[in-house]
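J.: I'll drop the sequence and a predicted model, then ask my questions.
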Amino acid sequence: MGPEEPRSIEDRKDRIKEIDSRIGELDAEFTGTVMSPEAREEWNALNEERDGHAGAVREMEARRERLRQIAGQPAATERGDSPAPAFIKSRGVDIYDERQIRAEAHSEEEYRQKVRDNAKRAIERAAFPTVAGQSRERTAEHVEDLLERVDGKDSWLARRILATGHPVYDRAFGKAVMAGPHTWTAEEQRAMALSPDPAGGFAVPFQLDPTVLLTSDGSTSPLRQIARVEQITSKTWQGITSSGVTVTRSGEAVESGDNSFSVGQPEVSPTRVIADVQFSVEIDQDWPQLRSELSRLLMDAKEREEDSSFVVGDGTGDNPFGVASTLAAGSEVPMGAAGTLDVDDLYNLESELPVRFRSRARFLANKSTYNHVRALSTGSDGGDLWVRLASGQPSELLGYAAHEASAMDSVGDTDGRVLLFGDFSQFLIVDRLGMQVELQPHVLGATNRRWTGQRAIVAIWRNSSRILVDNAFRVLVDPTT
């Protein structure tokens, strides 16, 4: 569901202020140059929306004035077509102020509902960076869906959105990144003191947070596109798995057979990942420009780490359980000849996967292995193996989608797991929502431990992965000695 259309005069005036602020940001971001297509589309949409709200305000103000005249009341002094400056709060209401919400709520349930409603309004107002190939509307819908689907009884996510989505918090976060916390005003210090990360550091504004913004279709990671992805606000994800329910038929008044089945209860506890983002103090950008670049850098670093760890992580210590490296040995299918991929190897791999998993099955391999397959496709016995589809869609191998993962083993690697085939809905990725950062104002050189003229942001987030059902996968193994 998209953001709710403002209805009252006050809401429309608030929205006009937000639009004016965002239009100013866009103009500053592209000073002296033409706008990108995405920015121009946003600029046009914002101006069109503003004109609509301004027209509606004028009409409603005129109706109000007419009613006052009928009732014999004095004319209003406020004009609907001249919204108050952005720094004046309409009717004294601050949607981001959790303390005000707490004071006005008459029960815990009313408090939670107000926090969630205000968080949705904050999402509507947020200026999301244009990243991950997604429109602003789709990003907003995804964050709102997290509120409905993931947020717990403590409203942790809603409270985080309100705390980090406040314009003062965003401004203070930008100042800390660009120059350091010593540049904060008293108002900005108070906003940052409400950071929802009591363990230390600063919570990343939710508009920039890759753990909140990333969705499966917005990610370049093949595993996030095809795996089961769950977001949590607690420490551990807990689920239930089963090899299947047995069904039997029985006659009238005849005792049914034993239909019992075993149930597994897997748990995944996300572990910490750290990224070090360094940049020069001479960077010639202001915060509105740098915030989009920062979001892209964090997303790129996060995806590159996951592309490896979710495939070959060994599951020991803090490492995820990689889909290729931790698959049970019983799911291995050996190649017919060491170091040589043959057409029969592909068909054997397909036939070894249980029928119930084939309807959703996909291939995963690195580019080198797919090149071996393409070489087979040129022969008389392999002409129909490989199908190239339109841009934006994965190619197909034996009629199944084929995805690329550079961390997979190659043909010729000793005991290499070179081609994975299975139902990836049985591979789970768990994200703990919320990224926080530590600021490092002076990066020291490795030689003399002197300042390099750089600053750094140390970003911290948590995730992990594991296979839920080993029998949902088969992997082709090259038994090279």
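T.: Happy to help now that I have it. Numbering: from 1, shown residues only.

J.: make it CA atoms for all contacts and neighbour counts henceforth
T.: OK.

J.: name the element Leu476 belongs to?
T.: Leu476 belongs to strand 473-479 when assigned by DSSP states H and E.

J.: How about residues contacting that strand?
T.: Residues outside strand 473-479 that contact it (C-alpha atoms under 8 Å, 6 or more residues apart in numbering) are 324, 327, 331-335, 337-339, 345, 349, 352-353, 411-423.

J.: Now do the helices in the stretch 251-400 of the chain.
T.: 287-312, 343-352, 355-358, 367-377 (DSSP state H, counting those that start in this stretch).

J.: got another, please set it beside the one above:
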Amino acid sequence: MAAIHEELEVLDREANGGDLDEDATRTWQELERELRFREGEVRAFERTERLRQSRERWASTQFSPTQDPFADDVRTLPDRAAVDRSMAVVDSSQGGRHLRDDQKERVARILRTQTGDTDGALIGRLLLATENPHYRSAFQKIAASTSPVFTPEESRAIEQVGLIKRAMSIGSNGGGGFAVPVLIDPTIIMTAQGSENDILRLARVETITNDTWRGLSSAGVTWQFHQEAAAATDNSPSVAQPEVPTHRADGFIPFSIEVGMDWPGFAEQMSMLLAEGYDELLAHKLTLGSGNDEPTGMVTALDAVTSPANIEIASASVLQASDIYGLWAELPQRFRRQANTAWLSSTDVQNTIRQLGTTDPNFSVDITQEAIPRMFGRQYPMNDYMADFPAATGTQPLLVLGDFRGYLVAQRAGMQVEFLPMLFDVTNNRPTGQRGWFAWARVGADVVNDAAFRLLINRSA
């Protein structure tokens, strides 16, 4: 509440006695709503505290200030209650015990999101339904047992999750399977820190609750100076409305029959198994995906761009320092200075650039430097799905430079799994002592701001 008062004071001081502009007015109203909510929390806390003191005096056992977040049907909860109870589960010692701090922060950010593409309250309801102890125990039986027997409470929990998943369905998603509990679902908890995929780490990632991300993009408004009382010119920007559809990604995940059955251990193991193959698939498709029933890869999208045109190296199959300087100079300055601006190429191309250090001190030949090297002050991770340096003429994409926020990854919240009770050796048809999960999710990606990137390609002649 003190922080809110400080923000209100800043807004009032910036207005300098005048009216608030549209953005400031909207911020002021949001802060006032937040302040009223926090004041209500204080009053609720005071009531609870008075009740606690009364119980201590009279040793009463008629009331309890503790609220079970799973006590009510999550479909009937108000949006705010669904979000608050979900946050309580994430912060609890049991629910979020296996999560890192960055994963908890990501879940909290998604729960607070309310846009046309993302309904945080709906994800909160899914979280409460799938993290309910009865659904967790049922899911463990589903994921590790050939013939699960459910209690009445587990059956009701499974039914409730199914109803929420149907309410979330848009388009022609495949039926069947069981919803992965939200706090082990890589489409929700996977973060940059937990991914080896550099494009995913640097790109703009949106977790959505529909099948297509829809946004707005613009090159921005052009400002000008004018004489006093001179008429303003029309600086209306050209606004595009990019759409990024999601596509089904599926994978088969074998695991040993010794998988742990206590929830924190089970959750940690399963979360890791689900994420590993999914992350590697995304590393490939976010680079070279065709866009046909799969995400459009960054290199695929940029290679097809005609404005701004791709930049050829000066001499076919010969990389020179001037090619790198030229690519850097071609990227507009407003994109060169962004925190998410980076280079990207295969290891072979990066090694070729390192060798330029024998003649130009701006390039390094020191292969013992940090794991993610830098060039011109910007990160330079490697991606071996990109082409090696060619030995002849061609049009191979060699090096990407840009603000990676211009590439958007849209992940549909919610992964499904089906259990396969026994795997067999392909040569002798004998059981291997392994079981498997067939898992699927929906994800899409595309470049939403072509101007934020430049692509260096080989010379065709």
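T.: That came in fine, so what should we check first? Keep in mind that what you see is a predicted model, and the values were worked out from it rather than measured.

J.: Please identify the most buried of the helices of the stretch 251-400 of structure 1.
T.: Ranked by mean neighbour count under mean count of other C-alpha atoms under 10 Å, those are led by helix 287-312, which reaches a mean of 18.

J.: Turn the helices of the stretch 251-400 of structure 1 into a markdown table, including distance to Val263 of structure 1.
T.: Output for the helices of the stretch 251-400 of structure 1, formatted as a markdown table (distance: least, C-alpha to C-alpha, whole Å):
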| stretch | distance to Val263 of structure 1 |
| --- | --- |
| helix 287-312 | 25 |
| helix 343-352 | 24 |
| helix 355-358 | 18 |
| helix 367-377 | 36 |
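
J.: Mind giving me the PyMOL select for the contacts of strand 473-479 of structure 1, buried ones only?
T.: A single PyMOL command selects the buried members of these (16 or more other C-alpha atoms under 10 Å):
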select buried, resi 324+327+331+332+333+334+335+338+339+345+349+352+353+411+412+413+415+416+417+418+419+420+421+422+423
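
J.: Against Arg334 of structure 2, how distant is Trp437 of structure 2?
T.: Between Trp437 of structure 2 and Arg334 of structure 2 the computed distance is 46 Å (C-alpha to C-alpha, to the nearest Å).

J.: Inside strands: which ones of the contacts of strand 473-479 of structure 1?
T.: 332-334, 414-423 (DSSP state E).

J.: want to try CSV for these, with distance to Glu108 of structure 1 as columns?
T.: Shown next, in CSV, are those (distance: C-alpha to C-alpha, whole Å):
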residue, distance to Glu108 of structure 1
Glu332, 54
Val333, 56
Pro334, 59
Thr414, 60
Asp415, 58
Gly416, 56
Arg417, 53
Val418, 54
Leu419, 53
Leu420, 50
Phe421, 49
Gly422, 46
Asp423, 43
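
J.: which pair in those spans the largest distance?
T.: Pairwise distances across these (C-alpha to C-alpha) peak at 25.7 Å, for the pair Thr414 and Asp423.

J.: Which strand or helix spans Thr187 of structure 2?
T.: Using DSSP H and E, Thr187 of structure 2 sits within helix 186-189.

J.: what about the helices in the stretch 101-250 of structure 2?
T.: Using DSSP H, counting those that start in this stretch, helices in the stretch 101-250 of structure 2 cover 101-111, 120-131, 133-144, 152-168, 186-189, 198-202.

J.: Please name whichever of these is nearest to Ala410 of structure 2.
T.: Proximity to Ala410 of structure 2 (C-alpha to C-alpha) singles out helix 186-189 among the helices of the stretch 101-250 of structure 2, at 9.7 Å.

J.: what's the average distance of the closest one to structure 1?
T.: Compared with structure 1 after fitting, helix 186-189 of structure 2 deviates on average by 0.9 Å (mean C-alpha distance after the TM-score superposition for structure 1).

J.: which outside residues touch that helix?
T.: Residues contacting helix 186-189 of structure 2 (C-alpha under 8 Å, 6+ apart): 103-104, 106-107, 182-183, 207, 271, 274-275, 411-415, 441.
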